[in-house]
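Asker: The sequence isn't on hand, but the structure is:
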């Protein structure tokens, strides 16, 4: 089943704001990466991480696999039925080398039973052939 589409004018699920502090529309934010993977790769690790969050919101396993570093890419991506993603907070992003970066974030979700959960991760990214890829992540304490 194809991932659900978002209206190009809908606020992007990743929560990125414009310089005027207004939510960016999906088409001007993550949509350009998810909907045009071949022509428009994410320009930096934070943008890739935000677009991967949006792919989780949409249930877009193809995009998630395509943006995973090949040596760490799973054979498939499964989604928990009934999960509702509630928001994303990017806590930090930093370059760790010429083609490496880290992004720390907290993603909130509610499971099918109504329980709220937080995913706090420090993700590592690598740039290969001009594209950023998710490598792996660790779960910091606190």
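Answerer: Cool, the structure landed. Computed from a predicted model, the values in this text were never measured in an experiment.

Asker: going forward, measure contacts and count neighbours with C-alpha atoms only.
Answerer: OK.

Asker: mind listing the strands for the protein?
Answerer: 84-97, 100-110, 116-128, 131-138 (DSSP state E).

Asker: Tell me what angle the third one forms with strand 84-97.
Answerer: What it means is strand 116-128. Strand 116-128 runs at 40 degrees relative to strand 84-97, counting by axes from the mean of the first three to the mean of the last three CA atoms, to 10 degrees.

Asker: outside of strand 116-128, which residues touch it?
Answerer: 45, 69, 99-111, 132-140 (CA atoms under 8 Å, 6 or more residues apart in numbering).

Asker: okay, pairing it with this:
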């Protein structure tokens, strides 16, 4: 996993330092993201850092793949930014939530967009990614 300096602006687009934003969840697994959106942002950041262990740990058991093979993508994918389009529920008192987002990235110099509506579920006080529906462009 690539290490992000604690004073660097977080890749999730929050404009907060990494250590105060997604870093507190990625670097300290005992700290749970308080909302579905916070988990979504931290998962995006984990993708930018190649942190497969965090991504798998925050994926709901029933839908989690065996692995993501992020090492195969190292150096090939350049993540450019995250835009949260909308959220439904997913707050500190909810058990389910939806986050629609667009993640921009480049592969081999060519720009791409991943537009997804993701579902999240809270179990035992922790948010988990359940699944997502891709939007075609």
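Answerer: Alright, I've got the coordinates. On a predicted model such as this, the values are computed, not experimentally measured, just so you know.

Asker: Narrow the contacts of strand 116-128 of structure 1 to those that are buried.
Answerer: Applying 16 or more other CA atoms under 10 Å to these, the neighbour count classes 45, 69, 100-105, 107-109, 132-136 as buried.

Asker: and the longest helix seen in structure 2, which stretch of structure 1?
Answerer: Determined from DSSP state H, the single longest helix within structure 2 is helix 36-49. Residues 45-58 of structure 1 are matched to helix 36-49 of structure 2 when aligned by TM-score structural alignment.

Asker: Name the residue closest to the centre of structure 2, please.
Answerer: residue 43 (1.7 Å; CA atoms, centre = their mean).

Asker: ok, that one touching residue 55?
Answerer: Yes - between residue 43 of structure 2 and residue 55 there is a contact under CA atoms under 8 Å: 6.1 Å.

Asker: any shared contact partners between those two?
Answerer: Common neighbours of residue 43 of structure 2 and residue 55 (CA under 8 Å, 6+ apart) do not exist.

Asker: ok so, going back, can you say which of the strands of structure 1 is nearest to residue 28 of structure 1?
Answerer: strand 84-97 (17.5 Å; CA to CA).

Asker: contact partners of that closest one?
Answerer: Residues contacting strand 84-97 of structure 1 (CA under 8 Å, 6+ apart): 13-15, 45-46, 53, 57, 101-112.

Asker: Much appreciated, bye for now.
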